[in-house]
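Participant: generate a structure from the sequence data that follows.
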Amino acid sequence: MFFRLLLLISILFSIPQVRAEPIVPGYQHLAGSPSSAGQVLLQELKCFPCHAADNPFPIKRKTPTLLGLRNRVKPGYLRSFLVNPNHEKPGALMPNLFHGWADAEREDAIENILHFLYSLPDEATKANGEGTEYDIAKGEEIFHTVGCVACHEPRRKPQRIENEFGEEIEWEREEPVKEKSASIPLPDLKRKTWLKPLARFLMSPYNTRPGGRMPDMKLSEQEAGSIAAYLLNGEAVSPKVMFEPYPDRIEKGQRLFHEIGCTNCHSSAGKKEAYSLKA
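Facilitator: Modelled structure (predicted):
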């Protein structure tokens, strides 16, 4: 029975679809082994926490921390992400929890959860230098040489140079990602965040994404800030409109956070309650 489940998930995931789908790095290399491919998908997509089935995999992938979310994600982006994760962040692994809801009901529910998430306490972070100026050109150079384009699409065109035979060729100092399916899309970063939290993430990605695949590149504060400035096209200011959570919506959002199964993957303030869907 379990093997059949693995096979079914592998087949369904391999069928070409027009709509966006989650991106699981390395999955495309398991096309010849449906059982292994299904196992990878079950683990990466975290199917078992929400479905009424015993989890045979002892290792669980950690999800992003929600603490301090208000200090690194803009409300407009988070609101749109909750409406449709894959539309706002192509390749997102989080499912659309509000699919099929009536518009008014979905809008109210998301607003309540947003207020709850923005009420969570801050995580302990080391503050970046206030008012530090970063070199955008240097950030562009680092982004294309330190290893970023091994997983993310290059953001500049390769240079054209002459080889030893006098032929004009394209040249990139680092080998870019080969397969489009293996590329990890970046969200609209200017819409999502601002310079200081992005620089902090680049310096210590595991602080907020403990189960993330992005490695710690051991960047200095100046290097991380320069890459962040480059990715944000020089936009360094934090949002001027601060989001103030309402107490009544916080309470409703916290209750809904448990009821629809968010705590199956994310930990939060309050008691964790199990929520299951039929497998």
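Participant: going by C-alpha atoms from here, please, whenever you check contacts or count neighbours.
Facilitator: OK.
Participant: stretch 19-37: end-to-end distance?
Facilitator: Using CA to CA, to the nearest Å, the end-to-end distance of stretch 19-37 comes to 21 Å.
Participant: go on, stretch 53-62?
Facilitator: Distance between the two ends of stretch 53-62: 19 Å, counting by CA to CA.
Participant: need the residues that contact it.
Facilitator: Taking contacts as CA atoms under 8 Å, 6 or more residues apart in numbering, the residues outside stretch 53-62 that touch it are 43-44, 46, 48-49, 209-212, 265, 279.
Participant: and the contacts of stretch 203-218?
Facilitator: Taking contacts as CA under 8 Å, 6+ apart, the residues outside stretch 203-218 that touch it are 61-66, 146, 201-202, 219-221, 224.
Participant: return the closest of these with respect to E251.
Facilitator: E251 has its nearest neighbour among these in L66, at 16.6 Å by CA to CA.
Participant: the closest one is in contact with S119, isn't it?
Facilitator: No. Under the contact definition of CA atoms under 8 Å, L66 does not touch S119, with a separation of 10.3 Å.
Participant: what helix or strand is the residue lying closest to D135 once chain neighbours are set aside on?
Facilitator: In space, not counting the residues next to it along the chain, D135 is nearest to S226; the distance is 5.2 Å by CA to CA, 6 or more residues apart in numbering. When elements are assigned from DSSP states H and E, S226 belongs to helix 221-231.
Participant: packing partners of that helix?
Facilitator: Secondary structure elements in contact with helix 221-231, counted by 3 or more CA pairs under 8 Å, 6 or more residues apart in numbering; DSSP states H and E, are helix 136-143, helix 195-203.
Participant: tell me which of these is the most buried.
Facilitator: Burial of these is given as mean neighbour count (mean count of other CA atoms under 10 Å); helix 195-203 ranks first at a mean of 22.
Participant: and the angle from that helix to helix 221-231?
Facilitator: Orientation note: helix 195-203 sits at an angle of 120 degrees relative to helix 221-231 (axes from the mean of the first three to the mean of the last three CA atoms, to 10 degrees).
Participant: quick one, the helix holding S226 and helix 136-143 angle?
Facilitator: Using the same axes, to 10 degrees, the inter-axis angle of helix 221-231 relative to helix 136-143 is 100 degrees.
Participant: pull out the buried positions in helix 221-231.
Facilitator: Of the residues in helix 221-231, those with enough neighbours to count as buried (16 or more other CA atoms under 10 Å) are 221-231.
Participant: ok so, going back, closest to S80 out of the helices and strands packed on helix 221-231?
Facilitator: helix 195-203 (19.2 Å).
Participant: return the distance of the closest one from the chain's centre.
Facilitator: Once both centres are worked out by CA atoms, centre = their mean, to the nearest Å, helix 195-203 turns out to sit 14 Å from its chain's centre.
Participant: what segments of the stretch 51-200 of the chain are helices?
Facilitator: Taking DSSP state H, counting those that start in this stretch to define them, one finds helices in the stretch 51-200 of the chain at 75-83, 85-88, 103-117, 136-143, 189-192, 195-203.
Participant: one more, so I can put them side by side:
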Amino acid sequence: MSMTCRTCLAGLALVLFVGSGRSADPARPVVPGFERFFNGDKVDHGQGGRLLLTELNCISCHGASDATLARKQAPILDQVGNRVRVGHLRKFLRDPQAVKPGTTMPHLLAGDPDAESKAEALLHFLASTGSVRKDRPDGKLIAAGRDLYSKVGCVVCHGTRDAAGDQDKVWPTSVPLGDLKSKYSVASLAAFLENPHATRPSGRMPRILSGKES
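Facilitator: Next up is the predicted model:
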């Protein structure tokens, strides 16, 4: 990848990174395709249900005889300790919706009397895979990243952001970003933007850069 493209990615990562402390997203799973096409009265609820079965990954636990219902692959957790901060992991394991409203991650420990100790055990296991590199945002790249956020189409899926980089407008079909600053380092967020499918093989997030740009 060229130095120019890496600089653009870093700028985009920074504009998301520095202004991601607020969220207007609902505290429930958000499936943009369902919100756009099936969230109403005069819709095919059967097709909407099929979409939710796959996007919420119900069939991974419950199974399905219909071969057209594809299983959604979960995010890859290999070396997640290198990408995600320990504090974020701890809170997310304890209550996913509280940390990232709209996430499709189920609250697996809800109602479990030993939820806190189990979340802590899972945290230590996942954190043992690496450590997040400390870095500081480069103020010079923030303006370029803010411009790129609109130009490459991030705003269409994730909503608009104000001058400080905080969430401004979201729509029912907006994909929640959560508090990116508490989750990623600048470097790990930039790596995700460069190749989203490396860790989220079933994700809908496109690669920001074309083959020629890479």
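Participant: TM between them?
Facilitator: TM-score of the superposed chains, computed with TM-score structural alignment, normalised by the length of the second structure, equals 0.73; 174 aligned residues with a CA RMSD of 2.8 Å.
Participant: where is the longest helix in the second structure?
Facilitator: Longest helix in the second structure by number of residues (criterion: DSSP state H): helix 3-18.
Participant: what stretch of the first structure does that one fall on?
Facilitator: For helix 3-18 of the second structure, there is no aligned range in the first structure, judged by TM-score structural alignment.
Participant: just stretch 187-194 of the second structure next, same as before
Facilitator: Residue correspondence for stretch 187-194 of the second structure in the first structure, counting by TM-score structural alignment: residues 196-203.
Participant: what residue of the first structure matches up with A98 of the second structure?
Facilitator: Using TM-score structural alignment, A98 of the second structure lines up with H87 in the first structure.
Participant: what sits against that match?
Facilitator: Counting by CA under 8 Å, 6+ apart, H87 of the first structure touches 20, 81.
Participant: now check the second structure for the residue matching N96 of the first structure.
Facilitator: The criterion is TM-score structural alignment: under it, N96 of the first structure has H107 as its aligned partner in the second structure.
Participant: what sits closest to the residue positioned nearest the centre of the second structure if chain neighbours are left out?
Facilitator: Residue closest to the mean C-alpha point of the second structure, counted by CA atoms, centre = their mean, is L177 at 5.5 Å. Distance criterion CA to CA, 6+ apart; nearest residue to L177 of the second structure, sequence neighbours excluded, is H158 at 7.0 Å.
Participant: that neighbour contacts D168, correct?
Facilitator: No. With contact defined as CA under 8 Å, H158 of the second structure does not count as touching D168 (10.2 Å).
Participant: so for the two, which sits in the more crowded spot?
Facilitator: Under the criterion of other CA atoms under 10 Å, the comparison of H158 of the second structure against D168 puts H158 first, with 18 against 14.
Participant: give the equivalent position in the first structure for the more buried one.
Facilitator: H158 of the second structure maps onto H152 of the first structure when the alignment is built from TM-score structural alignment.
Participant: for L123 of the second structure, same thing?
Facilitator: Across the alignment, which pairs residues by TM-score structural alignment, L123 of the second structure is matched by L114 of the first structure.
Participant: and L41 of the first structure, what's its match in the second structure?
Facilitator: L41 of the first structure maps onto L52 in the second structure, by TM-score structural alignment.
Participant: just give me the neighbour total for that match.
Facilitator: Applying other CA under 10 Å, I find that L52 of the second structure has 16 neighbouring residues.
Participant: with the one 3 residues further on instead?
Facilitator: Here the number of neighbours of E55 of the second structure (other CA under 10 Å) works out to 24.
Participant: distance-wise, check it relative to A70 of the second structure.
Facilitator: On the measure of CA to CA, E55 of the second structure and A70 of the second structure end up 9 Å apart.
Participant: joint contacts of these two?
Facilitator: A shared contact of E55 of the second structure and A70, defined by CA under 8 Å, 6+ apart, is any residue touching both; here there are none.
Participant: still on that earlier bit, my guess is the residue nearest to D135 of the first structure meets T132, correct?
Facilitator: No. With contact taken as CA under 8 Å, S226 of the first structure and T132 are classed as non-touching, separated by 10.1 Å.
Participant: mind listing what the nearest residue to L123 of the second structure once chain neighbours are set aside touches?
Facilitator: On the basis of CA to CA, 6+ apart, the spatially nearest residue to L123 of the second structure that is not a chain neighbour turns out to be R90, at 5.9 Å. The neighbourhood of R90 of the second structure, defined by CA under 8 Å, 6+ apart, consists of 119-120, 123.
Participant: okay, now G100 of the first structure: neighbour count?
Facilitator: A count of nearby residues for G100 of the first structure, using other CA under 10 Å, gives 8.
Participant: would you quantify the distance from R36 of the second structure to W171 of the second structure?
Facilitator: Using CA to CA, R36 of the second structure is found at 10 Å from W171 of the second structure.
Participant: packing partners for whatever helix or strand L6 of the first structure lives in?
Facilitator: Take DSSP H and E as the rule and L6 of the first structure turns out to sit in helix 2-14. Under the contact criterion of 3+ CA pairs under 8 Å, 6+ apart, helix 2-14 of the first structure touches helix 34-44.
Participant: elements contacting the helix it packs on?
Facilitator: Using 3+ CA pairs under 8 Å, 6+ apart as the contact definition, the elements that helix 34-44 of the first structure packs against are helix 2-14.
Participant: now do the buried residues in stretch 104-111 of the second structure.
Facilitator: Of the residues in stretch 104-111 of the second structure, those buried (16+ other CA under 10 Å) are 104-105, 109.
Participant: ok, stretch 205-214 of the second structure next?
Facilitator: Residues of stretch 205-214 of the second structure classed as buried under the neighbour-count rule (16+ other CA under 10 Å) are 208-209.
Participant: likewise for stretch 30-48 of the first structure?
Facilitator: Counting neighbours by 16+ other CA under 10 Å, one finds that the buried residues in stretch 30-48 of the first structure are 34-48.
Participant: show me how far it is from its chain's centre.
Facilitator: The chain centroid and the centroid of stretch 30-48 of the first structure are separated by 19 Å under CA atoms, centre = their mean.
Participant: same deal with stretch 59-71 of the second structure?
Facilitator: What separates the centre of stretch 59-71 of the second structure from the centre of its chain is 24 Å, taken as CA atoms, centre = their mean.
Participant: so how far is the first residue of that stretch from its last?
Facilitator: Using CA to CA, the distance between the terminal residues of stretch 59-71 of the second structure is 6 Å.
Participant: before we move on, what about stretch 192-212 of the first structure?
Facilitator: Using CA to CA, the gap from the first to the last residue of stretch 192-212 of the first structure comes to 18 Å.
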